[in-house]
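Student: what's the 3D shape of this:
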Amino acid sequence: MTIQIPRGTQDILPGQVEAWQWIEEKTRDICQKYQYKEIRTPIFEQTELFQRGVGESTDIVQKEMYTFKDRGDRSLTLRPEGTAPVVRSFVENKLYGQPNQPVKLYYVGPMFRYERPQAGRYRQFVQFGVEALGSQDPAIDAEVIALAMEVYKSLGLKRLKVVINSLGDPTSRKAHREALIQHFKPKINEFCLDCQNRLERNPLRILDCKKDRDHELIKNAPSILTFLNEESTQYFEKVKDYLQLLQIDFEVDATLVRGLDYYNHTAFEIMSEAEGFGAITTLCGGGRYNGLVEQFGGPSAPGIGFALSMERLLAAMKAEGIELPINEHLDCYIVALGEEAKDYSVALLQQLRQAGFSAERDYISRKLKAQFKAAERMQAAYTAILGEDELKAGTITVKKMENGEQTVLSLNNFIEAFTELCK
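Tutor: Below you'll find the model as predicted:
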């Protein structure tokens, strides 16, 4: 019986993984500039964390979580998103007591959702995300959006669109909620069962429905922007002002609500407008979540963050024809002929590596020509040729693969001479 990879997952193979590593390193460099520090949370958490944090009425909690009982009969869930675990850690480890505030964190890691697999969307996927906790300043909303845009632009993406909205404070949301209920209630039986269940619990989720998104009532639903109180309006205007100061173009979309219950005030998405990218254009989404820290037992500490899919980022780069400057070079490939030379090359190979060089040799008894072919495939800068004659003479012949130029070096000081040659 052949065992195959689970549906909705992928193997990231050598030749592919280098792109992931390069992008991850780029995101870490950008986070360092913005003073965001890495945090690593468990891959599984108590199920209640996501039920309370993400929201009982969301598709994630209702349909998409991988939940199981452990041997102690505790309900655990593979994390479907990164914000709730980070906030849980922020509270549990009392990061709100640190002298440097706000606390600015980032994460990179796998998430799990039981969704229908499609291009760029998997059941196990990798997210890069940031969270800034402890500031109510609208300038940090703009900073978070700017950081996300810098990630994309630093990787060469140009066909980008930023869409923003305000979900308002609790007072504004309550007024909007009542208006939505009155708007949808007369014809709620025309909507899917999920939307019917959401009407009283969280009517805002109806606007995010994938099945009924073309329904006329969704298209002309009351806009949250008309229900913003003065405080929420001023906050949103300030965020827009800061984005303009940062020269970030954006569009306001009153239907943008995001898929998680914890959002309030600023919500945003970054989309790809690249030709051929696909029907689902969202690359990144995030927003403000004031109140979530208190919900997990912490003090008043407003927060904002975003998460982006690494898979969709790679797909967008492919759609724009972007190739990363990944150098998979090999400094030296040792070509050994004869048993004595093969034995000698084992220690020589290790000496090269300990001196800081990327080095390799043959391990499957190839002939001379095949060893040179292997060196070419591995893009070796040099080959070091060692046979019985070279061993007797105490020398080794080094060939520069770019132009075929050969140099004879002494085995006694090979590492020093090779280092000089490489300069």
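Student: can we go C-alpha only for contacts and neighbour counts from here?
Tutor: Will do.
Student: Excluding chain neighbours, give the residue nearest to Thr397 in space.
Tutor: Nearest non-adjacent residue to Thr397, counting by Cα to Cα, 6 or more residues apart in numbering: Val408, 4.5 Å away.
Student: so that neighbour is in which element?
Tutor: In the assignment (DSSP states H and E), Val408 maps to strand 406-410.
Student: for that strand, packing partners?
Tutor: With contacts taken as 3 or more Cα pairs under 8 Å, 6 or more residues apart in numbering; DSSP states H and E, strand 406-410 sits against strand 395-400, helix 414-422.
Student: Just put those in TSV and tack on distance to Leu245.
Tutor: TSV is the format used below for the helices and strands packed on strand 406-410 (distance: least, Cα to Cα, whole Å):
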stretch	distance to Leu245
strand 395-400	52
helix 414-422	48
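Student: Can you report how many residues neighbour Cys422?
Tutor: Neighbourhood size, Cys422 [other Cα atoms under 10 Å]: 10.
Student: any idea how far it is from Met111?
Tutor: Between Cys422 and Met111 the computed distance is 44 Å (Cα to Cα, to the nearest Å).
Student: about what we covered before: can you tell which of the helices and strands packed on strand 406-410 is closest to Ala380?
Tutor: Shortest separation from Ala380 across these is recorded for strand 395-400, at 8.8 Å, computed as Cα to Cα.
Student: please give me the structure for this one as well, since I'd like to look at both together:
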Amino acid sequence: MDGGVSHVDSFDPKPALDKHHGKPASGLTNPTANKNRKWIRSPWTFHRRGECGMPISDLFPHISTVADELAVIRSMKADLPLHSTGVLLLHTGSNNAGRPSMGAWGHYGLGSDNRNLPGFVVLSHGVVPCGGLENYSNGFLPARHQATMFAVDGPPVRNLLPADKNAQVQLSKLALLKGRDRAFSQSLGGDDAIDSAIRNYELAFRMQSMIPELLDLSEETRATQSAYAVDSKVKSQSLFGIQCLRARRLVESGVRFVEITCAPGNANGTWDQHSNLKKGHEKNSLDTDQSITALIKDLKSRGMLDETLVVWAGEFGRTPHATGNDGRDHHPEGFTIWMAGGGVKGGTVFGETDEFGMHAVENVTTLHDMHATMLHLVGLDHEKLVFRFGGRDMSLTDVHGRVVHEVLA
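Tutor: Modelled structure (predicted):
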């Protein structure tokens, strides 16, 4: 959810904002603060949802129906109010480029369940997020652990199906290319980039037999497609629904790590509403709310949710105050993410921000903690999943992070 979903308008209700709406916001220390800022109440109403009674606003009417599956962490804290560094931190555990993404670490630790498919897939809407492709990079891990990008609008993988459909001819060409590449690699004393390119050629050849059928949704029932909003007349909603349904099919077929990116919209991943918050957030919710909920319900109905971890997260939240332009600004000091399935304790709310939603004050949780918890839930120890680089053992969480056991089942 790149761009910054407003926590005080979604999963973290703040009655104090109703009480002090329009009054000057005093005592602000964040970089966006100025004397003209005022507290702004949420334009949405919160209701208690599910048997657990979890407060969720009307912004997410569909996700509200699966409240009992969610473990909501309200006390998230990031480092900087900048999209580029924030998105990098979310993906790689570092504000700086050059580190492996969490998907690359997952692939490094778990491998792949299907040799004919990549182990780390990004279902992309065609817009590179802030921070660039470094968000999906292998960093200093072997190049084979980088993400494979599948487009949602148009051919999922370009040039996957060659004009020459003769498999034997393709194998002969592949053998020739592999031989020359191996000779080149050996002349350099071995080269990871070349060796990974060879593996990519081999994987692409094997993918030809699976990808077209796997990503073709025509064999899904009309009811399933409708549940995911694949048949929506709103293109951005339909495209996001396609991503979610393809994600289920990929996981079902053995892909270990799948990332779904928001459909194209406003700047920085659609949720970056410095103005027109209500209009923008409602448009973004329309695009994503139904399909995400359908994914959770579909995984559960197929008996897959307990072994599939779903993480809903962005790089930061949004300020509880504004300058009167009907928008909210970047806010890393306190925000919300949630997890579902994969061994989390559904119907749980963990951590708190202060009465206005300004600062995480109880059970403060960092993105390093989130990464440690994600790795734990898929059977990996964040302190032991290491790779020797630059003279020391490197990890996704570096010297930080703790598993948030309070949200585990």
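Student: Quick TM-score on the pair, please.
Tutor: TM-score for the superposed chains, counting by TM-score structural alignment, normalised by the length of the second structure: 0.24, backed by 167 aligned residues with a Cα RMSD of 7.3 Å.
Student: quick revisit: out of the helices and strands packed on strand 406-410 of the first structure, which one sits most buried?
Tutor: strand 395-400 (a mean of 20; mean count of other Cα atoms under 10 Å).
Student: Now do it and strand 406-410, the angle between them.
Tutor: Per axes from the mean of the first three to the mean of the last three Cα atoms, to 10 degrees, the angle that strand 395-400 of the first structure makes with strand 406-410 is 150 degrees.
Student: Who are the packing partners of strand 395-400 of the first structure?
Tutor: For strand 395-400 of the first structure, the packing partners by 3+ Cα pairs under 8 Å, 6+ apart are strand 380-386, strand 406-410.
Student: tell me the most buried of the ones you listed?
Tutor: strand 380-386 (a mean of 22).
Student: Could you list every helix and strand that it packs against?
Tutor: Counting by 3+ Cα pairs under 8 Å, 6+ apart, strand 380-386 of the first structure packs on strand 330-336, strand 395-400.
Student: quick one on the thing from earlier: would you reformat the helices and strands packed on strand 395-400 of the first structure as CSV and include distance to Glu269 of the first structure?
Tutor: CSV is the format used below for these (distance: least, Cα to Cα, whole Å):
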stretch, distance to Glu269 of the first structure
strand 380-386, 44
strand 406-410, 56
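Student: Of those, which is nearest Ala315 of the first structure?
Tutor: Nearest to Ala315 of the first structure among those is strand 380-386 (30.1 Å), distances taken as Cα to Cα.
Student: Could you point out the helix or strand that follows the closest one?
Tutor: Next along the chain after strand 380-386 of the first structure, taking DSSP H and E as the criterion, comes helix 388-393.
Student: what about Val87 of the first structure, neighbour count?
Tutor: Residues lying near Val87 of the first structure (other Cα under 10 Å) number 25.
Student: can you tell me the helix or strand for it?
Tutor: According to DSSP H and E, Val87 of the first structure maps onto helix 83-92.
Student: Do me a favour and get the end-to-end distance for stretch 312-330 of the second structure?
Tutor: Distance across stretch 312-330 of the second structure, first residue to last, is 18 Å (Cα to Cα).
Student: wait, stretch 224-244 of the second structure
Tutor: Where stretch 224-244 of the second structure begins and where it ends lie 11 Å apart, using Cα to Cα.
Student: Can you tell me which of the helices and strands packed on strand 406-410 of the first structure is nearest to Val162 of the first structure?
Tutor: Comparing these by Cα to Cα, helix 414-422 comes nearest, at 46.9 Å.
Student: The closest one to strand 380-386, inter-axis angle?
Tutor: Helix 414-422 of the first structure runs at 140 degrees relative to strand 380-386, counting by the same axes, to 10 degrees.
Student: ok so, going back, can you list contacts of the strand holding Val408 of the first structure?
Tutor: Residues outside strand 406-410 of the first structure that contact it (Cα atoms under 8 Å, 6 or more residues apart in numbering) are Gly394, Thr395, Ile396, Thr397, Val398, Lys399, Lys400, Ala417, Phe418.
Student: how much space between the fourth one and Val335 of the first structure?
Tutor: Using Cα to Cα, one obtains 10 Å as the distance from Thr397 of the first structure to Val335 of the first structure.
Student: Residues that sit against both of these two, list them.
Tutor: Overlap of the contact sets of Thr397 of the first structure and Val335 (by Cα under 8 Å, 6+ apart) consists of Ala384, Ile385, Leu386.
Student: Let's have those in TSV, adding distance to Ser75 of the first structure.
Tutor: Below are those laid out as TSV (distance: Cα to Cα, whole Å):
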residue	distance to Ser75 of the first structure
Ala384	59
Ile385	61
Leu386	61
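Student: Out of those, which is nearest to Thr282 of the first structure?
Tutor: Scanning these for proximity to Thr282 of the first structure, where the rule is Cα to Cα, the winner is Ala384, at 50.2 Å.
Student: picking that back up, Ser75 of the first structure is nearest to which of the helices and strands packed on strand 406-410 of the first structure?
Tutor: Set against Ser75 of the first structure and scored by Cα to Cα, these come closest in helix 414-422, at 57.7 Å.
Student: Give me the helices and strands touching that closest one, please.
Tutor: Counting by 3+ Cα pairs under 8 Å, 6+ apart, helix 414-422 of the first structure packs on strand 406-410.
Student: which element follows the helix or strand encompassing Ala175 of the second structure toward the C-terminus?
Tutor: Under the criterion of DSSP H and E, Ala175 of the second structure resides in helix 167-187. Using DSSP H and E, the helix or strand that follows helix 167-187 of the second structure in sequence is helix 192-207.
Student: how about that following helix: buried residues?
Tutor: Within helix 192-207 of the second structure, the residues that qualify as buried are Ile194, Asp195, Ser196, Ile198, Asn200, Glu202, Ala204, Phe205, Met207, counting by 16 or more other Cα atoms under 10 Å.
Student: What angle do helix 167-187 and it make with each other?
Tutor: 170 degrees.
Student: In the second structure, where's the longest helix?
Tutor: helix 277-301 (DSSP state H).
Student: Having no further points to raise, I will conclude here.
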